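K.L.:
what follows is a predicted protein model with its sequence.
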Amino acid sequence: MKLNIKYSCGHEGTIEVFGKAEERERKIKWFSEYGLCPDCYKAEKQTEEKSFAEKHELPELKGSEKQISWANKIRKELIEAFEKEKLAIRQGAGDDFADFLNGFVKDYYRKDSASWWIDHREWRTFKKDLLGAAVVAFKAQDAI
C-alpha cells in the first residue's frame, strides 16, 4: 500500500508499506519521527562523507558525478574497516611494520581517482592491494 507521509525533515513523500496494520503503523510513525526524505538522506550522507574526507585530509575524487558519489561512500567504508584492522595487524606483523603502515596508509588513502576506489570496492581486493604495496615498500626501505 502506498501512502503519502510527512517525513521528520518536514518534506512530504510517498512510501510503500506492507504487512499487518500494526507493522504499517509502526513504519509510518518511524518515518514521521526519524525518517528523512530521499533528498535529505542523500544530502546527509554527502555531508558525512565530506566531513570524513576533511578529517582524514583526503583529496577530492576525480570522475563523473555518479562515480564520485559512489566512490566517496566506498572510500569511507573501506578506510573505516581498515582502521579497525590495524590492531590485529600490529599483533600479527609486529610493531615495526605496524608503525610503518600508519604512515603508509595516509598516502595510500589519498588516491584521487573515483574509478580506482570503485575497482577496489571489494574488501578483500582493497586489503590485499594495500597490504601488498605496504610490504613491498617496507622491504624496500630495509634494502636502502
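P.N.:
Structure received. Numbers count the residues shown, from 1 in each chain.
K.L.:
going forward, measure contacts between C-alpha atoms and count neighbours the same way
P.N.:
OK.
K.L.:
would you map the strands across this structure?
P.N.:
Along the chain, counting by DSSP state E, strands occupy 2-6, 12-16.
K.L.:
tell me what the last one is packed against?
P.N.:
It refers to strand 12-16. strand 2-6 (3 or more CA pairs under 8 Å, 6 or more residues apart in numbering; DSSP states H and E).
K.L.:
in CSV, list the strands of the chain along with mean neighbour count and distance to W116.
P.N.:
CSV is the format used below for those (neighbours: other CA atoms under 10 Å; distance: least, CA to CA, whole Å):
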stretch, mean neighbour count, distance to W116
strand 2-6, 14, 39
strand 12-16, 13, 35
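K.L.:
include distance to V136 when you put the ones you listed into JSON lines, please.
P.N.:
Converted to JSON lines, the strands of the chain look like this (distance: least, CA to CA, whole Å):
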{"stretch": "strand 2-6", "distance to V136": "55"}
{"stretch": "strand 12-16", "distance to V136": "52"}
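K.L.:
can you tell me which of those strands is nearest to V135?
P.N.:
Proximity to V135, assessed across these by CA to CA, is greatest for strand 12-16 (49.8 Å).
K.L.:
this is the other structure I want to compare:
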Amino acid sequence: MTKIFFGDRCMLEVTELPSLTGTEKQVAWAEDIRAFAINEMRRAFDHMRTAKNINDSADLDRGAEFAHKTFAPLFDTKTEAKYWIDNRNTDIRTLAKSL
C-alpha cells in the first residue's frame, strides 16, 4: 500500500506504490504520468507549507496525513496503466476527488 509522509527535508515522500498493469509500453508511459502527478502533489503541498510558513512537525504530520488520506487511495486502486494514460491531462486533485 502506498505511503505518503513528510521526509527529512520537509518534502512530501511517496513510497510503496503498487505496480501498474498493461503492456510494457503502456506501463512505461503511465509510470511517467504518475510520477508527474506525484510531483504536482508535492509542489502544491510545498507551496502551501511555504505560504503558511509551516515548519512545525505536528502541522507537517497533519498535512502528510491529509495527503495520505486524499491521494493514497488513488494510487492504490488505479493500477491499470490505461487509467493514467486516459487521465494524463486531469489534475491529480480532480482524480482523487472522483473516487
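P.N.:
Yes, it's here. Because the structure is predicted, anything quoted here is derived from the model rather than measured.
K.L.:
could I get the TM-score for this pair?
P.N.:
The TM-score (TM-score structural alignment, normalised by the length of structure 2) is 0.57; 75 aligned residues with a CA RMSD of 2.9 Å.
K.L.:
and the residue nearest to L12 of structure 2 when sequence neighbours are not counted, what does it touch?
P.N.:
Excluding the flanking residues, the one nearest L12 of structure 2 by CA to CA, 6 or more residues apart in numbering is F6, at 4.4 Å. Residues near F6 of structure 2 by CA atoms under 8 Å, 6 or more residues apart in numbering: L12, E13, L60, D61, A64.
K.L.:
any of those buried? List them.
P.N.:
Neighbour counting by 16 or more other CA atoms under 10 Å classes L12, E13, L60, A64 among the contacts of F6 of structure 2 as buried.
K.L.:
so who does the second one touch?
P.N.:
E13 of structure 2 sits next to K3, I4, F5, F6, G7 when contact means CA under 8 Å, 6+ apart.
K.L.:
repeat for the first one
P.N.:
Listed by CA under 8 Å, 6+ apart, the contact partners of L12 of structure 2 are I4, F5, F6, R42, F45, D46, A64.
K.L.:
at 7 Å what do you get?
P.N.:
By CA atoms under 7 Å, 6 or more residues apart in numbering, the residues touching L12 of structure 2 are I4, F5, F6, R42.
K.L.:
again with the last one
P.N.:
If a contact means CA under 7 Å, 6+ apart, then A64 of structure 2 has I4, F5, F6 as its contacts.
K.L.:
what's the closest of those residues to R34 of structure 2?
P.N.:
Using CA to CA, I4 is the member of the contacts of A64 of structure 2 that sits closest to R34 of structure 2, with 14.3 Å.
K.L.:
which non-adjacent residue is nearest that closest one?
P.N.:
V14 (4.6 Å).
K.L.:
can you find the partner of the residue nearest to L12 of structure 2 in structure 1?
P.N.:
In structure 1, no residue is paired with F6 of structure 2 according to TM-score structural alignment.
K.L.:
any idea how far F6 of structure 2 is from A28 of structure 2?
P.N.:
According to CA to CA, to the nearest Å, F6 of structure 2 stands 27 Å off from A28 of structure 2.
K.L.:
could you pull out the helices for structure 2?
P.N.:
For structure 2, the helices defined by DSSP state H cover 24-51, 57-77, 81-86, 92-97.
K.L.:
same list (those helices) but as JSON lines, adding distance to P18 of structure 2.
P.N.:
Formatted as JSON lines, these follow (distance: least, CA to CA, whole Å):
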{"stretch": "helix 24-51", "distance to P18 of structure 2": "11"}
{"stretch": "helix 57-77", "distance to P18 of structure 2": "6"}
{"stretch": "helix 81-86", "distance to P18 of structure 2": "11"}
{"stretch": "helix 92-97", "distance to P18 of structure 2": "16"}
